[in-house]
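> Structure, please.
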Amino acid sequence: MGKATGFLEFARELPVDKDPLERINNWDEFHRPLPEEKLRNQGARCMDCGTPFCHTGELINGMATGCPINNLIPEWNDLIYRGLWKEALDRLHKTNNFPEFTGRVCPAPCEGSCVLGINNPPVTIKNIECSIIDHGWDMGWVVPEPPKTRTGKKVAVIGSGPAGLSAAAQLNKAGHSVTVYERDDRPGGLLMYGIPNMKLDKEKVVLRRIKVLAAEGIKFVCNTEIGKDISPEQLLEENDALILCIGAGKPRDLPIEGRDLGGIHFAMEFLTANTKSVLNSNKEELICAKGKDVVIIGGGDTGTDCVGTSIRHGCKSVTQLEIMPKPPEVRAKNNPWPEYPKIYRLDYGQEEAAAKFGHDPRVYTTTATKFEADDQGNVAAVHTVEVEWQRNEQGRFIPQPIEGTEKRIPAQLVLLAMGFLGPEQMLLEKMGLESDVRSNIKADYGQYATNLPKVFAAGDCRRGQSLVVWAFNEGREVARECDRFLMQKTNLP
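Down below sits the predicted model:
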């Protein structure tokens, strides 16, 4: 794959992003492309490794190992090395409906399991993937491809996030008539409102692809909430199958003293309002961080996005509380290849904070104990304490406060980014859907059928909060099983 000796001749190289102090002045994407010659050299680094773990898509110790949608990575690396861009795009689209999304927001578990990565920096898989699809759009190769025939079957998809879009795209390819329902004002779900514009451009990237899907025959109905604006019974009566891809939108709360004070918000409230304001030319009301001390409670991608957004607002300071310990600089012994490497990284938001304020905003092994009020009933500070992780009587690790480490952090805006607890329950209760012990919709992986006839579920509402690429995996797979249900056979992968 690639050049036989490429991994010996070429070092890992990524394009240099726009300077942090420059890019925080706007909401534009900040990644730059790599020149073609250098990109081909990166493709040449892909080894003829015999067993390419990069596209296995397995779960090891609860983490993705390799690509969950089984991208044929060695094949398109080889094609890029040879300069065969169109063939590389065709190969990429065989497994991935939306490589422009994964090429921007996926954490790249494929690179964590790259064989070259055992003792060298891994192949730049994510950057090559994004470059292939961006080149395809530039060349006009990505065009609507509506099915030649229709089956006469109708499918309703509730939710237009990653799982819903991929399910709709695959079912439409099979010739079914697909309608996607979205309660927000624009389709895209998490891709539209859960990820900031500088990380994934809404007009140039997300809506561009949705326009192609619409031209292929998929109908999008926005500003419509199933269970309120349309009953689920009506959808079941009008369609031959129904697929639930409603995400896991119930945020984890922090019920400590002062939680009801003004200025404390869930991260998604903050991010959604901001993106709507950006898209509507600042006409929407947003939760503004300008001139404020911001404290973000929680890590992960959502916490990082809150950091980057707060800085672009012009915050006075930003602090990010992480209850977990700081990860090591290199893989720990209990985190061997090909597991996803749990190592210290400076993501884009933290990089911008370091450039503006002089340090990484994250404070590790620290939790909030109470919110302090000002005389107007708004938050004025967050009280914290350091913790150490100890086993309890059941053998589980739990955080224990360390006496004498209490601190007070000024804050006029607090953002809760501690993850999600499953799907909102209103629709599940109205439909009588069975849930698992974590309140997710009960539907076996690989089958996706719920306890209700002709009703399927996929994505975060079925598996819990997870990666965008796992949602794409489940969207494609639920489409296959739905097609099998409708036609008694399927040709979908």
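> rest of the way, CA atoms for contacts and neighbours
Noted.
> so where do the strands sit in the stretch 101-250 of the chain?
154-158, 177-181, 219-221, 241-244 (DSSP state E, counting those that start in this stretch).
> With respect to residue 298, which of those lies nearest?
Of all the strands of the stretch 101-250 of the chain, strand 241-244 sits nearest to residue 298, with 28.1 Å by CA to CA.
> what about residue 265, helix or strand, and which?
For residue 265, the element it lies in under DSSP states H and E is strand 264-266.
> Could you list the residues in contact with that strand?
251, 253, 379, 413-417 (CA atoms under 8 Å, 6 or more residues apart in numbering).
> quick one: it to chain centroid distance?
When distances are taken as CA atoms, centre = their mean, to the nearest Å, strand 264-266 is centred 20 Å away from the chain's centroid.
> what number of residues lie near residue 422?
Here the number of neighbours of residue 422 (other CA atoms under 10 Å) works out to 23.
> Please generate a structure for the following sequence too, so the two can be compared:
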Amino acid sequence: GGGPAGLAAATALNLTGHTVTVYEKNAAPGGLLRYGIPDFKLSKKMIDRRIALMEEAGIRFECGTEVGRDISGGYLARRHDATVLTIGTPQARDLAVPGREASGIHFALEFLQGQNRVLGRECAALPVNAAGKRVVVIGGGDTGSDCVGTSVRQGAASILQIEIMPKPPETRSPSTPWPQWPYLLRTSSSHREGGERRWNLATKRFCVEGGRVAGLEAVTVEWEFSPLGRPLTFRELPDSAEFIPADLVLLAMGFTGVAAEGVAAELGLAVDARGRVQPAPERGIFAAGDSASGASLVVRAIADGKRVAQAVDAYLKGGAQ
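Take a look at the predicted model:
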């Protein structure tokens, strides 16, 4: 995997003197840096510059190559002394409610990757286009915010971002004192560009007309809070159902981890109940980033890539003695 964890691990191992090959299933390295984060937040020229420096340093990239489809785990074992799995958390959290099968309902990354691939000239047309449509984004995190900003740029007729969680406080909650990550309301540049945000809404079903989504039915929820102000549990308010029109629904509710089948199975690795790969360092197989610890931040993926590089280096030096 050529995302932030993989690139960090490759760089650190290269600096230590090892020969490194990065296998990436996409057409170019970067992972979510290239295919998830919109160009208006991260110019892909920054990634290209870093990849060029890595190649000059001797790191080899095999793009368009997927383990389990193009090459096998056995091939990796025969060709390399150690393997590091850094494939992120490819499984998006779904919303299993009636009407989910309708067209016009997509995972956020389908939408964001399509935009980035068009801008990167990997494809000519947007696979999911918000132009002229009433867009509803389900999920209030960074990925949902990126969907808002991308929908603005594609010319959506309207944009509504809904979240089941309550609206965070305007200032840091006492439940997250420094140095903890503060629980408070965050407004991104995308939110300032357009669209509306609503909280305390749970989607009960999608309304379908002629096989396409026409909207969704949502209910208001009421939260119970801890003494310090953190949401704990919620209940649905009776007689609060409402219809929200939509021509395009984007699911931005996070990620559930790595599937037990696929690359993990190909390498003979177990996956725990939270979708985290269990490495086998005794066999020279390591894991880093989101695939090892769950979905998190880019900076944490980079740090974990550097950490695992130290473990790989120690394994290789021990094996050579």
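> Residue 202 of the second structure contacts residue 138, correct?
No. If you go by CA atoms under 8 Å, residue 202 of the second structure and residue 138 don't touch, sitting 9.3 Å apart.
> Those two: who's more crowded?
For residue 202 of the second structure versus residue 138, the count of surrounding residues by other CA under 10 Å is larger for residue 138: 24 against 18.
> corresponding residue for that one in the first structure?
Counting by TM-score structural alignment, residue 138 of the second structure lines up with residue 297 in the first structure.
> Contact partners for that match?
Residue 297 of the first structure neighbours (CA under 8 Å, 6+ apart): 303, 320-322, 367-368, 414-418.
> Which contacts among the residues you listed does the second structure share?
Retained in the second structure: 303, 320-322, 414-418, out of the contacts of residue 297 of the first structure (criterion both residues aligned by TM-score structural alignment, their matches' CA atoms under 8 Å).
> And the furthest pair within those residues?
322 and 414 (13.9 Å).
> more crowded one of these two?
residue 414 (29 against 21).
> Alignment lookup: residue 117 of the second structure to the first structure.
Aligned partner of residue 117 of the second structure by TM-score structural alignment: residue 276.
> so who does the closest residue to its match other than its chain neighbours touch?
In space, and not counting its chain neighbours, residue 276 of the first structure is closest to residue 284: 6.3 Å by CA to CA, 6 or more residues apart in numbering. Counting by CA under 8 Å, 6+ apart, residue 284 of the first structure touches 273, 276-277.
> Residue 27 is in contact with residue 64 of the second structure, correct?
Yes. In this structure, residue 64 of the second structure is within contact of residue 27 by CA under 8 Å, at 5.0 Å.
> returning to that earlier point: let's verify the residue nearest to residue 276 of the first structure: helix, strand, or coil?
Three-state assignment for residue 284 of the first structure (DSSP: H, G, I helix; E, B strand; the rest coil): coil.
> In the second structure, where's the longest helix?
Identified as the longest helix of the second structure according to DSSP state H is helix 298-320.
> what residue of the first structure takes the place of residue 263 of the second structure?
Match for residue 263 of the second structure (TM-score structural alignment): residue 427.
> Just list the residues touching its match, thanks.
Counting by CA under 8 Å, 6+ apart, residue 427 of the first structure has contacts 226-227.
> The helix or strand it falls within: what's the following helix or strand?
Assessed by DSSP H and E, residue 427 of the first structure sits inside helix 426-431. Per DSSP H and E, helix 426-431 of the first structure leads on to strand 455-457 as the next helix or strand towards the C-terminus.
> so that next one matches what in the second structure?
So strand 455-457 of the first structure sits over residues 285-287 in the second structure, by TM-score structural alignment.
> Contacts for the matching stretch next, please.
82-86, 277-280, 308, 312.
> do that again at 6 Å, thanks
The set of residues external to stretch 285-287 of the second structure that reach it, using CA atoms under 6 Å, 6 or more residues apart in numbering, is 82-86, 279.
> mind listing what's buried in the helix holding residue 427 of the first structure?
Across helix 426-431 of the first structure, burial judged by 16 or more other CA atoms under 10 Å covers 427-428.
> do the same with stretch 320-335 of the first structure
For stretch 320-335 of the first structure, by 16+ other CA under 10 Å, it's 320-324, 331.
> hang on, the earlier thing: could you export the contacts of residue 284 of the first structure as JSON lines, including secondary structure and distance to residue 177 of the first structure?
Conversion of those to JSON lines gives the following (DSSP: H, G, I helix; E, B strand; the rest coil; distance: CA to CA, whole Å):
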{"residue": "273", "secondary structure": "helix", "distance to residue 177 of the first structure": "33"}
{"residue": "276", "secondary structure": "helix", "distance to residue 177 of the first structure": "30"}
{"residue": "277", "secondary structure": "helix", "distance to residue 177 of the first structure": "33"}
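> ranking these by neighbours, who comes first?
Neighbour max across these (other CA under 10 Å) = residue 276, 19 neighbours.
> how close does it sit to residue 296 of the first structure?
Shown here: residue 276 of the first structure relative to residue 296 of the first structure, a distance of 21 Å by CA to CA, to the nearest Å.
> and if you look at residue 420 of the first structure?
15 Å.
> and the two? which has more neighbours close in?
residue 296 (29 against 17).
> Just confirm that one contacts residue 318, I think it does.
No. If you go by CA atoms under 6 Å, residue 296 of the first structure and residue 318 don't touch, sitting 7.5 Å apart.
> No further questions, thank you.
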